[in-house]
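Undergrad: A predicted structure for the sequence below; I have some questions about it.
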Amino acid sequence: MASFASVPSPSLLFRTPHRSPRSLALTQFKNGFAGRVLMLRVNCSSDPIRDVEPEADNISSSSSSSSGSTSISSYNWYAGLGGLGFLETSYLTYLKLTNSDAFCPIGGGTCTDILNSDYAAVFGIPLPLIGLVAYGLVTILGVQLAGKNMPFGMDETNGRLILLGSTTSMAAASVYFLYILSTKFAGASCSYCLVSALLSLSLFFITLKDFGFQEIQKALGLQICLAALVVAALSTSYGTSQSISPSLDLQPFTTEITTESSPITLSLARHLHSVGAKMYGAFWCSHCLEQKQMFGSEAAKLLDYVECFPGGYRKGTKIAKACADAGIEGFPTWVINGEVLSGEQELSELARASGFKSDDLSQPN
């Protein structure tokens, strides 16, 4: 008969082992220590997150600070370069108002001739005075924007737009004047003109960099309109007849005609000579030169040209008797069949006044 003494009862299988007080205390200590370690690990793992967030904030603030310093730096450039231009134009304005000769380390007499030519005024206003106002405006705006202290309650956006318009207008005028310098005064040199052009173009490019590509795209239409208005105003001013006399002493000189004559201009020049048409001019007159350029070098020699100041010009010099008798008041002046035409004329107008037929224009003699 089998014995069941060796099989434990169910109550013994599920009985909790007996533990002594010391064992219980040790277990609680281990559990508590593990909990503290776990909390420490969580805290340690979360600390870097809290540490990184302030660093990110610092980077953001540093970035904005860097952006702000860049803007202030560009405003300082406006103030500095505008100030240099203001000083230069102040000097030239003083010379213009006192009728004094400029000190020209480069260019000599040709520099003085350019500064006192008809191109040194726009609608009768001395060009240095206009530059003085423009450079002064840029300088004031640069200083005010750098100090974040705009006048008349103006905000920074409006101040920057005024800078954009001003520097665009100045750059357009400088490009136009460089064209005049290279075409009307070929071979001459004017250090003040070149310095002013350099300053204006530098201010313009600083503005482009300060605004950025996206902002410039939005204001491109405004810039084109301003540049077109400046060029149109200058062209209109210089398109009028030249004054009867310059405001400086000039020795007579000749300017080479660089264009070639066509059969049409040769035919017209011969016809004008045959009817006794006369062209009155002065050796310094740029419009007289342009008129001759229309005909070309060979045809210009066939014109009956009357020089009104053959001995040069200086204060008090009288106009030649032939010009005085004809009542010449500006250059060039054409007298054709008793008709007086003042200023530079189109070839078609000269053909009309002289009776040169249109058929002859298409089929020259």
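TA: In hand now; what should we look at?

Undergrad: rest of the way, CA atoms for contacts and neighbours
TA: Fine.

Undergrad: which parts of stretch 223-236 are buried?
TA: 223, 226, 227, 230, 231, 234 (16 or more other CA atoms under 10 Å).

Undergrad: chain center to it: distance?
TA: Distance, stretch centre to chain centre, for stretch 223-236: 12 Å (CA atoms, centre = their mean, to the nearest Å).

Undergrad: what's that stretch in contact with?
TA: 122, 164, 165, 168, 169, 172, 173, 176 (CA atoms under 8 Å, 6 or more residues apart in numbering).

Undergrad: Output the buried residues of stretch 223-236 in TSV; the columns should cover secondary structure and distance to residue 69.
TA: Below are these laid out as TSV (DSSP: H, G, I helix; E, B strand; the rest coil; distance: CA to CA, whole Å):
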residue	secondary structure	distance to residue 69
223	helix	27
226	helix	30
227	helix	31
230	helix	33
231	helix	36
234	helix	38
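
Undergrad: CSV for those, including distance to residue 242?
TA: Conversion of the buried residues of stretch 223-236 to CSV gives the following (distance: CA to CA, whole Å):
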residue, distance to residue 242
223, 31
226, 27
227, 25
230, 20
231, 19
234, 14
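
Undergrad: ok, which stretches of the stretch 101-250 of the chain are strands?
TA: 121-122, 125-126 (DSSP state E, counting those that start in this stretch).

Undergrad: hmm, who's touching the first one?
TA: Contacts to strand 121-122, defined as CA under 8 Å, 6+ apart, come from residues 127, 234, 237, 238.

Undergrad: Report how many residues lie close to the third one.
TA: For residue 237, the number of neighbouring residues by other CA atoms under 10 Å comes to 16.

Undergrad: repeat for the first one
TA: Neighbouring residues of residue 127 were enumerated by other CA under 10 Å; the total is 18.

Undergrad: is it true that it touches residue 117?
TA: No - applying CA atoms under 8 Å, one finds residue 127 not in contact with residue 117, separated by 10.7 Å.

Undergrad: this is the comparison structure:
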Amino acid sequence: MIMASFVSVSSCQFRFGFCELPPPSLIPYTRRFEVPGRRFPTITIKCSSSEPENSEDSAPSLSPSSSSSSTSEVSTTNSSTYNWYTVLGGIGMLDTAYLTYLKVTGSDAFCPIGGGTCGDVLNSDYAAVFGVPLPVIGFVMYGLVTALSAELGEENLPFGISKNNGRFALFGITTAMASASAYFLYILSTKLSGSSCLYCLVSAFISFCLFFLSLKDVKLEEIKQVVGLQTCLAILVVASLTASYSTAQPIPSRSGDIELPYYRTEITSSSSPYAIALAKHLNSIGAKMYGAFWCSHCLEQKEMFGKEAAKELNYVECFPDGYKKGTKILKACADAGIEGFPTWIINNQVFSGEIELAELAEMSGFSLDQANEASEVQ
């Protein structure tokens, strides 16, 4: 019995405190039992229970399922970000590849309404950095971004590079690209005033998008650690471009002085029976070709048909009174939503740029039998 009592008491928790007796006047006993000013120890006993404690008193635990779910969400977010890197980098590669083609071949880009082309920019002294064509440099940089982001998305970096170092490398590349793009926009607005290049602007926009994506990928604490290095990198890029362009000659502004009186273009090639039959067919179905007299691509499109067949085309000149700053495009062209030249509208479908005769035949439903019949008639 004594042992049982000992076990029962030993399983209890003891708390010691003190309480003060009330004044003697409030005790309903005789004064001989009063002990004024005395404090007696009190013992509070709280026995333990075999029942589980309340969940509020226990520390929260992280279950494996919630941990794996959180890791999966982070992985999915990172993968999505690197997919955007890859897509934008791929678009940038296509854009700069086309600009490289124009630079190497000396060709003109698709003619915009304003009359200028990318040729003025690509043929200027600012289209090369230390002798290397600028579009080639852009193509290489976009290629690096595309390849590195693809490897980061798969977490399979070469040469034993850690993922963290790969992220910082991507951040550095996009910082350099954004700095260069900002400098080029400055050059375009000051040294090349009056010239415009839509493809160059698209490339700059993509560079800025990639830079902001890298800012999102790198945490604020990490940015604070490398902000000095990134600033030095941007300064180095701008200084290098400035040194390269120190002897470059600016292009005089043409936007305010350009004035082109209308002139009729001369077509020198002869037409084949097939081209004549196709031109008549296009006219019969209401197909229209919209162009401008100063557009070299429009002239080349007519040369494909030849001088005889070109007369059969339903051609719409969008600037019949010539062109100068402030001249409005012909209302028929504006109503058709023409944005560049040449533009074909065939069966209510819009097609831009020069188009081969075989493609025009396919678009318009011109059959080989019709061509043979036209040849026999002639």
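TA: Arrived safely, thanks for sending. Because the structure is predicted, anything quoted here is derived from the model rather than measured.

Undergrad: which of the contacts of stretch 223-236 of structure 1 sit farthest apart?
TA: Spanning the widest gap among the contacts of stretch 223-236 of structure 1 are 122 and 164, at 22.5 Å by CA to CA.

Undergrad: Mind checking which of the two has more residues around it?
TA: A direct count of neighbours by other CA under 10 Å for residue 122 of structure 1 and residue 164 places residue 164 higher, at 23 against 17.

Undergrad: give the contact list for the equivalent of the more buried one over in structure 2.
TA: Alignment note (TM-score structural alignment): residue 164 of structure 1 maps to residue 171 of structure 2. Residues near residue 171 of structure 2 by CA under 8 Å, 6+ apart: 211, 214, 215, 218.

Undergrad: Contacts only, for the last one.
TA: By CA under 8 Å, 6+ apart, the residues touching residue 218 of structure 2 are 167, 168, 171.

Undergrad: Could you report the distance from the second one to residue 74 of structure 2?
TA: This means residue 168 of structure 2. Distance of residue 168 of structure 2 to residue 74 of structure 2, given as CA to CA, to the nearest Å: 18 Å.

Undergrad: and what of the last one?
TA: Relative to residue 74 of structure 2, residue 171 of structure 2 is positioned 19 Å away (criterion: CA to CA).

Undergrad: got it, and the first one?
TA: With the distance defined as CA to CA, residue 167 of structure 2 ends up 15 Å from residue 74 of structure 2.

Undergrad: more neighbours, those two?
TA: Using other CA under 10 Å as the criterion, residue 167 of structure 2 and residue 74 rank with residue 167 on top: 17 against 12.

Undergrad: how about that one, what does it touch?
TA: Residues near residue 167 of structure 2 by CA under 8 Å, 6+ apart: 152, 217, 218.

Undergrad: which residue in structure 1 lines up with the second one?
TA: It stands for residue 217 of structure 2. Counting by TM-score structural alignment, residue 217 of structure 2 corresponds to residue 210 in structure 1.

Undergrad: these two touch, right, its match and residue 71?
TA: Yes - counting by CA under 8 Å, residue 210 of structure 1 does reach residue 71; the two are 7.3 Å apart.

Undergrad: Quickly find the element holding residue 40 of structure 2.
TA: strand 39-47 (DSSP states H and E).

Undergrad: tell me what that strand is packed against?
TA: Applying 3 or more CA pairs under 8 Å, 6 or more residues apart in numbering; DSSP states H and E, we find strand 39-47 of structure 2 packed against strand 12-20.

Undergrad: okay, now residue 151 of structure 1: neighbour count?
TA: Residue 151 of structure 1 has 11 neighbours, counted by other CA under 10 Å.

Undergrad: Okay, the alignment partner in structure 2 of it and residue 140 of structure 2: tell me how far apart.
TA: Under the alignment (TM-score structural alignment), residue 151 of structure 1 maps onto residue 158 of structure 2. Distance of residue 158 of structure 2 to residue 140 of structure 2, computed by CA to CA: 18 Å.

Undergrad: For residue 362 of structure 1, grab the count of nearby residues.
TA: Residue 362 of structure 1: 10 neighbours (other CA under 10 Å).

Undergrad: show me the contacts for it.
TA: residue 264.

Undergrad: Need the counterpart of it in structure 2.
TA: So residue 362 of structure 1 corresponds to nothing, using TM-score structural alignment.

Undergrad: repeat for residue 232 of structure 1
TA: Counting by TM-score structural alignment, residue 232 of structure 1 corresponds to residue 239 in structure 2.

Undergrad: Tell me how far its match lies from residue 309 of structure 2.
TA: From residue 239 of structure 2 across to residue 309 of structure 2, the span is 56 Å (CA to CA).

Undergrad: Then residue 110 of structure 2?
TA: For residue 110 of structure 2 relative to residue 309 of structure 2 (CA to CA), the value is 23 Å.

Undergrad: and these two? which has more neighbours close in?
TA: residue 309 (22 against 19).

Undergrad: Wasn't the more buried one part of a strand?
TA: No - assessed with DSSP: H, G, I helix; E, B strand; the rest coil, residue 309 of structure 2 is helix; it does not lie in a strand.
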